[in-house]
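J.: Sequence plus the predicted model coming up.
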Amino acid sequence: MSTLVKTHFAGPSYLNGFFGKDLLNEFNTPAFSGSVPAVNVIESKEGFRIEVAAPGLQKSDFKLNLEKNQLTISAQKEQKEEDTNEKYTRKEFKYSSFQRTFTLPNSVDGDKIEASYSEGILSVALPKREEAKEKPARAIEVA
């Protein structure tokens, strides 16, 4: 099952509990240009995976925090540009950041969450607890 999550949720009701409390901060001031990256959420038998499209960042720009069942993904990047010649020095600073918080279902094993960043995509693996994984069908004999 593959689901693309947007900032409004018009999907199945079971996704509302997982993503219904999506919090995001976006600022638009002269020194800041912020935007919220696109997010994909994929569910498998083993767990969930959140993919965040965030090109141009480094691994060190990201912070992930898990508190209770709230996973917060944030990034901040500061860019400095300086041009100096005999008559003047020009400095420009640009800050960009985003933050998204997801309410995780109780089926996610918070101790085993892992994240990686490659080719502009932050991938967060959210494995399910063993007791929450779907078990194969089995026949039960009547004694």
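T.: Perfect, I can see it now.
J.: only C-alpha atoms for contact and neighbour calcs from this point on.
T.: OK.
J.: now Lys59: how far from Glu119?
T.: 11 Å (Cα to Cα, to the nearest Å).
J.: How about Pro12?
T.: 31 Å.
J.: Tell me how many other residues surround Ser13.
T.: 10 (other Cα atoms under 10 Å).
J.: And Leu122, by the same measure?
T.: 22.
J.: Go ahead and report the secondary structure state at it.
T.: strand (DSSP: H, G, I helix; E, B strand; the rest coil).
J.: Got another one to weigh against that:
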Amino acid sequence: MYRNSWLPEVFNDFFYNNNMPRANATAPAINVLETATEYTVELAAPGLSKEDFVVNIDNDGDLTIKMEKKEETKDQAAHYLRREFSYSKYEQTLILPDDVDKEKIGARMSDGVLTVSLPKVQQNVQKIARQIEVG
């Protein structure tokens, strides 16, 4: 299994989870971005709409993305000679890092990209500097 050496070890299962095989060899590509406040998962889905997706957190706390596009053939006389960009069915489960706030996860579909926002848990940093009263 390929692993990026620049990724912290905790993210290896997040990015490379082989427990759920892809239903299609031409599965859509996924990008994962990280900022100080969140992770963002982007899934390429040209020609699809938000109704084609189901995104949820399962009982184990993992993120599951399911996509199914019902193909309607309008022209029965035509047939594909070559077809490489059909994502008729797809499912991927990602094991989330522990610092994801699972109550605030959101998803949106725009310009052929499904974007799932995974906000990080906000940790209150206690300030050390303070005035000490002399008694």
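T.: The structure has been received and is ready for your questions. Remember, predicted model here, so these are calculated numbers, not experimental data.
J.: And the TM-score between these chains?
T.: Laid over one another, the chains give 0.74 as their TM-score (TM-score structural alignment, normalised by the length of structure 2), with 122 aligned residues with a Cα RMSD of 2.8 Å.
J.: Pro12 and Glu119 of structure 1: which has the busier surroundings?
T.: Between Pro12 of structure 1 and Glu119, counted using other Cα under 10 Å, Glu119 has the larger neighbour count: 11 against 7.
J.: which residue in structure 2 lines up with the more buried one?
T.: Here Glu119 of structure 1 is matched to Asp111 in structure 2, going by TM-score structural alignment.
J.: ditto for Ser107 of structure 1
T.: By TM-score structural alignment, Ser107 of structure 1 lines up with Asp99.
J.: if I read this right, its match contacts Leu118, doesn't it?
T.: No - applying Cα atoms under 8 Å, one finds Asp99 of structure 2 not in contact with Leu118, separated by 9.4 Å.
J.: Counting neighbours around each, name which of the two comes out higher.
T.: Higher neighbour count among Asp99 of structure 2 and Leu118: Leu118, with 25 against 14, using other Cα under 10 Å.
J.: Distance of the more buried one relative to Ser86 of structure 2?
T.: From Leu118 of structure 2 to Ser86 of structure 2 the distance is 28 Å (Cα to Cα).
J.: Leaving out the residues flanking it, which one is nearest to the residue nearest the centre of structure 2?
T.: Geometric centre of structure 2, nearest residue: Val41, 3.8 Å, by Cα atoms, centre = their mean. Once flanking residues are discounted, Val41 of structure 2 sits nearest to Val32: 4.6 Å by Cα to Cα, 6 or more residues apart in numbering.
J.: Cross-check the contact I'm expecting between the one you found and Glu42.
T.: Yes - in terms of Cα under 8 Å, Val32 of structure 2 counts as a neighbour of Glu42; the distance is 6.3 Å.
J.: More neighbours: the two, which one.
T.: Set Val32 of structure 2 next to Glu42 and count neighbours by other Cα under 10 Å: Glu42 wins out with 20 against 13.
J.: what does that one align to in structure 1?
T.: Using TM-score structural alignment, Glu42 of structure 2 lines up with Glu51 in structure 1.
J.: Give me the mean distance between the helix or strand in which its match is found and structure 2.
T.: For Glu51 of structure 1, the enclosing helix or strand under DSSP states H and E is strand 47-53. Its aligned residues in structure 2 lie a mean 0.6 Å from strand 47-53 of structure 1 after superposition (mean Cα distance after the TM-score superposition for structure 1).
J.: quick one: buried residues of that strand?
T.: 47-53 (16 or more other Cα atoms under 10 Å).
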